[in-house]
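Undergrad: Fold the stuff below for me.
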Amino acid sequence: MGRVVLVIILWLSAATLLTVVRGEDPYLFYTWNVTYGTISPLGIPQQAILINDQFPGPNINCTSNNNLVINVFNNIDEPFLLTWNGIQQRKNSWQDGVPGTNCPIPPGKNFTYHVQVKDQIGSYFYYPSTAMHRAAGGYGGLRVNSRLLIPVPYPDPEDDYTILIGDWYTKSHTTLRKLLDSGRSIGRPEAVLMNGKTAKGDGKDEPLFTMKPGKTYKYRVCNVGLKASLNFRIQSHSMKLVEMEGSHVVQTHYDSIDVHVGGCFSVLVTADRVPKDYYMVASTRFIKSVLIVKGIIRYENGKAPASPDLPPAPLGWPWSLNQFHSFRWNLSASAARPNPQGSYKYGKINITRTIKLVNSAMRTKGKLRYGLNGVSHVDPETPVKLAEYYGISDKVFKYNTIPDIPPPNVGSTLSVQPNVLNITHRDFVEIIFENREKAMQSYHLDGYSFFALAIEPGTWSPEKRREYNLLDAVSRHSIQVFPKSWAAIMLTFDNAGMWNLRSEHAENRYLGQQLYISVSSPEHSLRDEYNIADNNILCGLIKNLPKPAPYT
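TA: Next comes the predicted model:
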């Protein structure tokens, strides 16, 4: 009997030890040094923001549920933050890295982010959220691979490549910021870059990537630019779309794909052509002056240069709208589903609240501003999340200063103030983006994926719900809105915290076209939201206040 008890005790001890050893997900550690440096992507030396002397910054390659510990040293002359575009960070908006949740890292100081990618997969990127720093670089790719136990709906590719494309200005980020502060627009970009470069086509260009004949490769493409939608294509090659912003999609072949600001997708490309060089091409869409960037793919043992005849881009935004209609979520793939579990049947969930956001642009006191539902957001010195947590929100901002359904004349005036919505935890909400302007728009929501239900011309009304895709709309984190059109999304606000909803067009965001959504749990429980990290930087009115009692 005693021997049996001893065996049971040893077995329990081993099981407990195994739980301790395996109980926490893996950690990946990074140390990043943010500095200024000189680059010449267009042949003209200009200042850029480098991370560890790299432009673009280092790629992060991680797996679902990994913990990323990133120690960022700010060695530029301005306060600085990084945000993680598309990483949901469950219960942890403290690490979101936007001015509404975090105090910026002062010059000469550092801050250690602790970002857990949770149960998500896909192609993402990080970038600076302060000032106009994104115009100077500081961005990089972030890929989240599926765990080995979860099958991916296609064979493993020979290799996995990240392509960061975006419009580019030769003016410095400080000059662009001064233009906006003076009340003017930053105007049109001067170029487009691909992984920080552009091929000249003079026979001296080095390839960005190489491929072995007969092998299939995965290309992750993200638009990291400031305002221009881009069309991406590969000379003489078809692309099979397999993933979009964290979701496996119904696999479809495309000759070219539009990628809007803040968006990402993954395609499979098979090296089934004559071994030689081929151009990857990205060109601007929906602006008068078309800008083109090229990058070379080289077949191993290929002898011939790339043909100068580039594949043409599609014309008009109706083509892009039709392409959006062709995207479908792959419901049979084994992958994480947006919370709550079962919400892939989102079309059967009752809508708790409908919010229509109408963008507008006008001059206030002679200066250009952008707004949502008549409010142009401005970041207070005390981040709105910190003000809320420390119980002094009434001294910093007001909740719900905009109506859920704005009047027809919304945008005829603009008030400049913090724009913070309060949404009840776990409500299922419908959000309509209505673009009454002549320019393209793109929106992103931190902390969540949402179902991209519809994009259509005209204005939205409840009858338009008949046009929603309520079966297999792609779950993603950004959505474009074409001129004089509307877009509709749905999601469950089950991720407690303070989350930024913004125009991904840098000029619009900087001049107020954004807001924050406070999703608070009434229980103030660790079940719903983590406590503020001990190393969080404090600023503004809360700098010298005692820390509130922690959640339990």
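Undergrad: Could you use CA atoms for every contact and neighbour count after this?
TA: Will do.
Undergrad: burial of L321, as a residue count?
TA: Number of residues near L321 (other CA atoms under 10 Å) recorded here: 18.
Undergrad: quick check, it in a strand?
TA: No - per DSSP: H, G, I helix; E, B strand; the rest coil, L321 lies outside any strand segment and is helix.
Undergrad: Provide a list of residues in contact with it.
TA: L321 makes contact with I455, E456, according to CA atoms under 8 Å, 6 or more residues apart in numbering.
Undergrad: try 10 Å
TA: Applying CA atoms under 10 Å, 6 or more residues apart in numbering to L321 gives the contacts D258, A454, I455, E456, P457, Q480, V481, F482.
Undergrad: And N33, by the same measure?
TA: For N33, the contacting residues are L50, I51, N52, D53, Q54, N71, V72, F73, N74, N75, I76, N110, by CA under 10 Å, 6+ apart.
Undergrad: Do I have it right that the third one meets N74?
TA: No - with contact defined as CA atoms under 10 Å, N52 does not count as touching N74 (11.1 Å).
Undergrad: Give the residue from those two that has the larger number of neighbours.
TA: Between N52 and N74, counting by other CA under 10 Å, N74 is the more crowded of the two (23 against 15).
Undergrad: for comparison, sequence B:
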Amino acid sequence: MDRIKLISMFLCVCVGSMFMVECGDPYIFFEWHVTYGTVSPLGVPVKGILINNEFPGPNINSTTNNNVVVNVFNNLDEPFLITWHGIQQRKNSWQDGVLGTNCPIPPGTNYTYHFQVKDQIGSYMYYPVTSMHKAVGGFGGLRINSRAMIPVPYDPPADDYTLMIGDWFNKGHTELKKILDSGRNLGRADGVHINGKVAKGDGKDEPLFSMEAGKTYRYRICNAGLKTSLNFRFQGHTMKLVEMEGSHTVQNDYESLDVHVGQCYTVLVTADKEPRDYYVVVSSRFTKRESTAMGIIRYMNGKGGPSSDIPKPPIGWAWSLNQFRTFRWNLTASAARPNPQGSYKYGGINITRTITLANTAEKVDGKLRYAINGVSFVEPTTPLKLVEYYGVADKVFKYNNIPDEPPAEISKVALESIVLNMTHKSFVEIIFENRETALQSWHVDGYAFFAVAVEIGKWSPEKRMNYNLLDAVSRHTIQVFPHSWAAILISLDNCGMWNIRSEIWDRHYLGQQLYISLLSPNRSVRDEYNLPDDVMTCGVVEGMPRPPPFSS
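TA: The predicted structure follows:
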């Protein structure tokens, strides 16, 4: 059981100390113990990763502007690191939990994350980024509730449920790592799961959740898998989409939703059918062989098992593209807005830089690598943010080592740590160009961006005429269909070192990621927090004297 404490008094710790959080807002505390344990989502025992003996891991239940403190004890036999997927970490990339900003937690030790869920609401998740740990657990839900004084654009639900869905490999993380290190891709997953379970349909399945007839429930759905897009649906019930990755949406009804890797949706489901059991169903998308998992949703005092009539998933990626076009931001909802405040009028902001990122797969010395604009990312032995802060970046990486525009043909791939030097408070257009036949999914740490277009074919400047410049959803993960492109607009005001990565995890592991560096122009804590007192150091900065802190 998590040891969780909510402190409502005005607990204040000054900026520049070990707590990189804001004074005056409540704190919530968690103590997590990370261990190995046997899990078997598909019926095959696998050495999984548990948090406080839970798989998936415990939910973090927070409220806008809460200061979150998570003390993570690594009881594995290898280094471990967790990232907080979609949490913007204002001025605080020190707590992002990726290898470009943090040293991994050594076995037998602990590290305490301190971050604030500043100006955010919605459904998120956390997961490990070291090795292939994500393949066997260590992931869970992270919800941010609106403050009581802020109205939500729907009635309070009867209850709030989290569904972690994903694909699953029965090989275990060590074997999967060997496959990738040998220069091969992971291939097709063995199946899919819902909260680490698959209903057998034999009448003995325990329900995932229960509903009372006539009431409405909130379901938060996150795809925490490695590489497979999933279609999610309720048997006999429609879903009202109300929030997506931190933004309230226009409330359309859906019979099913495609949830791509790294994405989270929130839906409302009303228990308005005959009281009995119903299936919630997840199916793989865009795979040669369909995999399906089911779970039980039980009506209280209901009688009878679920029908054998299982709703079918849609066919083809064009259906998914058309569904994307129905997603709209709810501009009338009272909620946290993306920073800087006012940037929701993004259609009137001038673009200062355009970057096109093209993904390709090539072999280097006979081994498969995934690249961006001809460069495949190599994890440094010292986090990029640390060497930058200590003033020794030239010992580890070079800035701007990929072009803003990819070559027309990419046949040779270089291996480097990719870092783009960005300008504070610039407004950047990023084009994700998919030159391959597999669907891609991209995530940006530290920011919400405006997903203004996803289209087939090749991007060109005149395609801006097709952008949604009014109510594109502000989010942090975007899919790119085969031989297609996606355009995002992003206001770069959050100083730090931030990861842009493929959420397709074999691609991420084999080089399809980069970092953007955004430095405080005046070395001011108004722009970026100082190095925390308790941050782990490693590599070339180990034992070096700390640089002077930023001024106020």
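Undergrad: Any idea what the TM-score comes out to?
TA: Remark: TM-score between the superposed chains equals 0.96 [TM-score structural alignment, normalised by the length of structure 1]; 535 aligned residues with a CA RMSD of 1.2 Å.
Undergrad: shared neighbours of N52 and N74 of structure 1, anything?
TA: Counting by CA under 10 Å, 6+ apart, the residues touching both N52 of structure 1 and N74 are W32, N33, V34, T35.
Undergrad: The third one looks like it's in a strand, true?
TA: Yes - if the criterion is three-state DSSP, then V34 of structure 1 is within a strand.
Undergrad: Now do the contacts for the spatially closest residue to it that is not a sequence neighbour.
TA: Closest residue to V34 of structure 1 apart from its sequence neighbours, by CA to CA, 6 or more residues apart in numbering: I51 at 4.7 Å. Contact analysis of I51 of structure 1 by CA under 10 Å, 6+ apart lists 31-37, 57-58, 72-74, 137-140.
Undergrad: Filter those residues down to just the buried residues.
TA: In the contacts of I51 of structure 1, burial by neighbour count holds for 32-37, 57-58, 72-74, 137-140, counting by 16 or more other CA atoms under 10 Å.
Undergrad: Just put the contacts of L321 of structure 1 in a markdown table and tack on distance to D167 of structure 1 and secondary structure.
TA: Below are the contacts of L321 of structure 1 laid out as a markdown table (distance: CA to CA, whole Å; DSSP: H, G, I helix; E, B strand; the rest coil):
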| residue | distance to D167 of structure 1 | secondary structure |
| --- | --- | --- |
| D258 | 14 | strand |
| A454 | 27 | strand |
| I455 | 24 | strand |
| E456 | 26 | strand |
| P457 | 26 | strand |
| Q480 | 17 | strand |
| V481 | 19 | strand |
| F482 | 19 | coil |
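Undergrad: For PyMOL, write the select line for the buried members of the residues you listed.
TA: Only the buried entries of the contacts of L321 of structure 1 go into this PyMOL selection, using 16+ other CA under 10 Å:
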select buried, resi 258+454+455+456+457+480+481+482
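Undergrad: between the contacts of L321 of structure 1, which is closest to I8 of structure 1?
TA: A454 (58.6 Å; CA to CA).
Undergrad: count of residues packed around the closest residue in space to E255 of structure 2 that isn't next to it in sequence?
TA: Distances taken as CA to CA, 6+ apart place T238 nearest to E255 of structure 2, at 4.9 Å, with adjacent residues excluded. By other CA under 10 Å, 17 other residues sit near T238 of structure 2.
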